[in-house]
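**Student:** Sequence below, structure please.
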Amino acid sequence: MTARPLTFAEFYPRYLREHQQRGTRILHFIGTSLFLLCLMLGIVLQRPMLVLYGVVAAYGFAWIGHFFVEHNRPATFQHPWFSLRGDFRLYWDLVRGRERF
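**Tutor:** A predicted model of the protein is given here:
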């Protein structure tokens, strides 16, 4: 018998449990902000390498949060697309004040 595929609605509460520490959320926020900045600059300046730098910054800050603050394994390893979507949802919720640092 095969398991039913996971939905994002089922995944996101787990994502939030794995991002409970303030330090983890701050590091994710910094990393995502750097990614968005590099993405915009890469497009405006027509420098695709800036986008790659943004990806490295985003994952670097996030993984530091998981390994050294939260002491867990990033969800990216098991659910990369849901994890990416969760990163952006958490970022947006932090910006709007729906989640706290």
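**Student:** use CA for all of it now, contacts and neighbours both
**Tutor:** Noted.
**Student:** Against V95, how distant is Y12?
**Tutor:** 17 Å (C-alpha to C-alpha, to the nearest Å).
**Student:** What of A62?
**Tutor:** Distance, A62 to V95, by C-alpha to C-alpha: 17 Å.
**Student:** neighbour count winner among those two?
**Tutor:** Taking neighbours as other C-alpha atoms under 10 Å, A62 and V95 compare with A62 leading, 23 against 13.
**Student:** Tell me which residues are up against the one helix or strand the more buried one maps to.
**Tutor:** Using DSSP states H and E, A62 sits in helix 48-64. Contacts with helix 48-64, where a contact means C-alpha atoms under 8 Å, 6 or more residues apart in numbering, come from 24, 27-28, 30-39, 41-42, 74.
**Student:** Another for comparison:
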Amino acid sequence: MPPAYQSFGEFYPYYLKEHRNRTCRRLHFVGSVLVLLVIFWSLFSQNAWWLLLMPLVGYGFAWTGHFFFEKNRPATFKHPWYSLLGDWVMFRDMLTGRIKF
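**Tutor:** Modelled structure (predicted):
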């Protein structure tokens, strides 16, 4: 049974340990950028159907990083909401230089 985290602050160090591999982090970053591009394109084109691509591009890149480079199971399977938030916090931390990518 996965540990029960009482807060995102407790979860995030675990999340970062699951993303030690640089290629995995880079794939997460690419997936996050593509998700943002899909959102912007959907708004620009005024076609919400594009939003259906968000899980495919976001999780597709991230899970490829986990299965082929990190060699672990994505945290999404055990902690879906904290993991989703972790993706965006890690994305921010990469943008600001707190985490190398």
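**Student:** tm score of chain vs chain?
**Tutor:** Here the TM-score for the pair of chains, by TM-score structural alignment, normalised by the length of structure 1, is 0.92; 99 aligned residues with a C-alpha RMSD of 1.4 Å.
**Student:** Of the contacts of helix 48-64 of structure 1, just the buried ones, ChimeraX syntax please.
**Tutor:** Selection of the buried residues among those in ChimeraX, burial being defined by 16 or more other C-alpha atoms under 10 Å:
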select :24,27,28,30,31,32,33,34,35,36,38,39,41,42,74
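**Student:** What sits closest to the most centrally placed residue in structure 2 if chain neighbours are left out?
**Tutor:** The centre of structure 2 sits closest to D87, judged by C-alpha atoms, centre = their mean, with a distance of 3.3 Å. Take D87 of structure 2 and drop its neighbours on the chain: the residue closest to it by C-alpha to C-alpha, 6 or more residues apart in numbering is H28, 7.3 Å away.
**Student:** and if you look at S83 of structure 1?
**Tutor:** Excluding its sequence neighbours, the residue lying closest to S83 of structure 1 (C-alpha to C-alpha, 6+ apart) is T76, at 5.3 Å.
**Student:** Contacts only, for the counterpart of that neighbour in structure 2.
**Tutor:** T76 of structure 1 maps onto T76 in structure 2 when the alignment is built from TM-score structural alignment. By C-alpha under 8 Å, 6+ apart, the residues touching T76 of structure 2 are Y82, S83, L84.
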